[in-house]
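K.L.:
sequence first, then the predicted structure, then my questions.
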Amino acid sequence: MNRSTYILPIIVIAVAAVMSSIFIVDERQKALVLQFGQIVSVKEDPGIGFKIPLVQEVVFYDDRILSRDVDPLEVTPLDDRRLIVDAFARYRITNVERFRQAVGTGGEDAAARRLDSILRAEMREVLGSVSSNDILSTDRAALMLRIRNAAIAEANALGITVIDVRLKRTDLPAENLNATFQRMVAERAREAEDERARGREAAQRIEAQADRTVVELVSEANREARVIQGEADAERNGIFAGAYGQDAEFFQFYRSLEAYGIAIGQGNARLVLSPDHEFFNYLRNENGTSTPDR
């Protein structure tokens, strides 16, 4: 029998054995070499690694930053106002030996479930120690940092480093939404009524000030009018006094005519006076009797 008949299978077996002993780790992975389930070596740097065929096996783990969405969680803050919190975390497998020991053959899925439990417990503890207004405010970075820092210690036991925790969404439970909306409507109505009351108060204050200003202006105008009228009367009296000083007889005659015009100028006036009353001095004739009506 030809020797090539034996040599060729041996070569094939040898090549297969060599190929099965080689494994490649790229830059996105870390690898563990296991022998009968026990860790033999760790390959963290990218490149070629070796193992014993049929005896040893290689398990690869993702070396990238991973993200995990936490299922919506109901928390009860200090003010007993229940909230539904939706969060996510970013983490990385930093110690593959510890990771393997912690999760066993469950791999990354088992680790993600355990990380969920850690995050949910820390979220309940941290968010339960503050009020709902602190959770609902936009400035809640301190709360997320507290959750992350609290989760880091427990996650390290899994060979995982928690990089970040974020609260994506915070809502009220569906059964509380209607009551909350009604309370918000009532609060806005109260604020609106307060604004209207302040507006009415301001309007009354402005109206009172305007009325006071009107009274002051009218009073000032009346005072000025009386002053002007008094000055005019004084000037008129001065003119009358000057006229009286120039011709007393004519002045008396002129004033009597004015009085006649006022007293009997309407045509239906009736005066009950004695005939010799001084009011009729300028209505008598030279003989001292009254001028007859014409």
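P.N.:
Right, received. Where do you want to start?
K.L.:
going forward, measure contacts and count neighbours with C-alpha atoms only.
P.N.:
Noted.
K.L.:
what residues does the helix or strand containing Phe250 touch?
P.N.:
Element membership of Phe250, judged by DSSP states H and E, is helix 248-264. For helix 248-264, contacts defined as Cα atoms under 8 Å, 6 or more residues apart in numbering pick out 243-244, 269-270, 279, 282.
K.L.:
now for the strand or helix carrying Ile147, which elements pack on it?
P.N.:
Assessed by DSSP H and E, Ile147 sits inside helix 141-156. For helix 141-156, the elements it packs on are helix 107-127, strand 160-171, judged by 3 or more Cα pairs under 8 Å, 6 or more residues apart in numbering; DSSP states H and E.
K.L.:
this is the comparison structure:
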Amino acid sequence: MRVSTLLAPIFIIAGVIALSSFYIVDEREKALRLWFGEVTAVIDEPGLNFKVPVLHEIVKYDDRILPLDTQPLEVTMKDNRRFDVDAFARWRITDVVRFRRAIGSGGENSARSRLETILNAELRKVLGDVDSGKLLSADRVGLMNLIRDASRQKAAALGVEIVDVRIKRADLPEQNLEKTFERMRAEREREAADEIARGNEAAQRARAIADRTVVETVSEAQKNSQIIRGEADAKRNAVFAEAFGRDPEFFAFYRSLTAYEKSLKGSNSTLVISPDSEFFDYLKSDSGR
């Protein structure tokens, strides 16, 4: 009875030591086996593994792609416009030994802090070299790729790969929003005034051309009408001359009738002329009355 009582604690201790001598690495993890802080083995295959209790320390790291959400960052663009940029990244640990030596015992939380510093620095550098129009257009994809590649180079020293970088939001700071709107409104008003001035100038040119065309057309028409009228008068006079040459008496009679028609128009026309005037030669009868 006394022997079993004495052996029970020994068996318990032995069982605890035996259980603590084994550890499991999940398929989503990688592990480091440390001997007094020095890396002695990298376990990147899932399964059951052995260690020396107390002497060996097992550190596990996530082997999946991990998120990194940064705090909003104020960035000044090349055209001096400021934006609050909210970005995020996706990263993974590629070299656990280098990661352990660079980050130390801080693990993934310390790595996130270091990566956020790298990402913010590249955001300021890349976005500071371009105008705000590129950030607000389809060119944003190219900018994100530049930030990703530059961050990836620096993150490689930590044993980390930056898989992707995305800009979630790019807004104007609240205190600059109203001033920006006023500046945009002033620019649009200036552009509108320029367009109106150019339109008025074009209208004046078109109106001047139209007026000149009218004057030229009317002058040409008047000239042509004068030519036609002159030609008609010449033909008429030629006809009259020919008629006069053939029968002078009839031509004098025709001209007298025309004079009567023009002079005696109206119902109350009055002429004061001597009765023996030549004007009445063709109104006199053969008896002289």
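P.N.:
In hand now; what should we look at? Keep in mind the model is a prediction, meaning the values are calculated, not measured.
K.L.:
tm score of chain vs chain?
P.N.:
After superposition, the two chains reach a TM-score of 0.81 (TM-score structural alignment, normalised by the length of the second structure), with 288 aligned residues with a Cα RMSD of 3.4 Å.
K.L.:
ok, back up a step: Ile239 of the first structure: which of the helices and strands packed on helix 141-156 of the first structure is closest?
P.N.:
strand 160-171 (93.6 Å; Cα to Cα).
K.L.:
next structured bit after that closest one?
P.N.:
That would be, after strand 160-171 of the first structure and using DSSP H and E, helix 174-246.
K.L.:
same list (the helices and strands packed on helix 141-156 of the first structure) but as TSV, adding mean neighbour count and distance to Lys43 of the first structure.
P.N.:
Supplementary listing: these in TSV, determined by neighbours: other Cα atoms under 10 Å; distance: least, Cα to Cα, whole Å:
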stretch	mean neighbour count	distance to Lys43 of the first structure
helix 107-127	18	17
strand 160-171	18	17
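K.L.:
distance to Gly37 of the first structure for those - can I get that in a markdown table?
P.N.:
As requested, those are exported to a markdown table (distance: least, Cα to Cα, whole Å):
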| stretch | distance to Gly37 of the first structure |
| --- | --- |
| helix 107-127 | 14 |
| strand 160-171 | 21 |
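K.L.:
and the nearest residue to Ala102 of the second structure once chain neighbours are set aside, how many neighbours?
P.N.:
Sequence neighbours aside, Leu158 is the residue nearest to Ala102 of the second structure in space, at 5.5 Å (criterion: Cα to Cα, 6 or more residues apart in numbering). Neighbour count of Leu158 of the second structure, defined by other Cα atoms under 10 Å: 22.
K.L.:
wait, what's in contact with Leu158 of the second structure?
P.N.:
98-99, 102-103.
K.L.:
what subset of the contacts of helix 248-264 of the first structure is buried?
P.N.:
Neighbour counting by 16 or more other Cα atoms under 10 Å classes none of the contacts of helix 248-264 of the first structure as buried.
K.L.:
picking that back up, with the second structure superposed, average distance for the helix holding Ile147 of the first structure?
P.N.:
Compared with the second structure after the fit, helix 141-156 of the first structure shows a mean deviation of 3.6 Å (mean Cα distance after the TM-score superposition for the first structure).
K.L.:
next, the distance between the ends of stretch 122-140 of the first structure.
P.N.:
Counting by Cα to Cα, to the nearest Å, you get 15 Å between the two ends of stretch 122-140 of the first structure.
K.L.:
with stretch 63-75 of the second structure instead?
P.N.:
So stretch 63-75 of the second structure: terminal residues 33 Å apart, Cα to Cα.
K.L.:
which residue ranges form the helices in the stretch 1-150 of the first structure?
P.N.:
Secondary structure of the stretch 1-150 of the first structure, counting by DSSP state H, counting those that start in this stretch: helices at 4-20, 96-103, 107-127, 132-136, 141-156.
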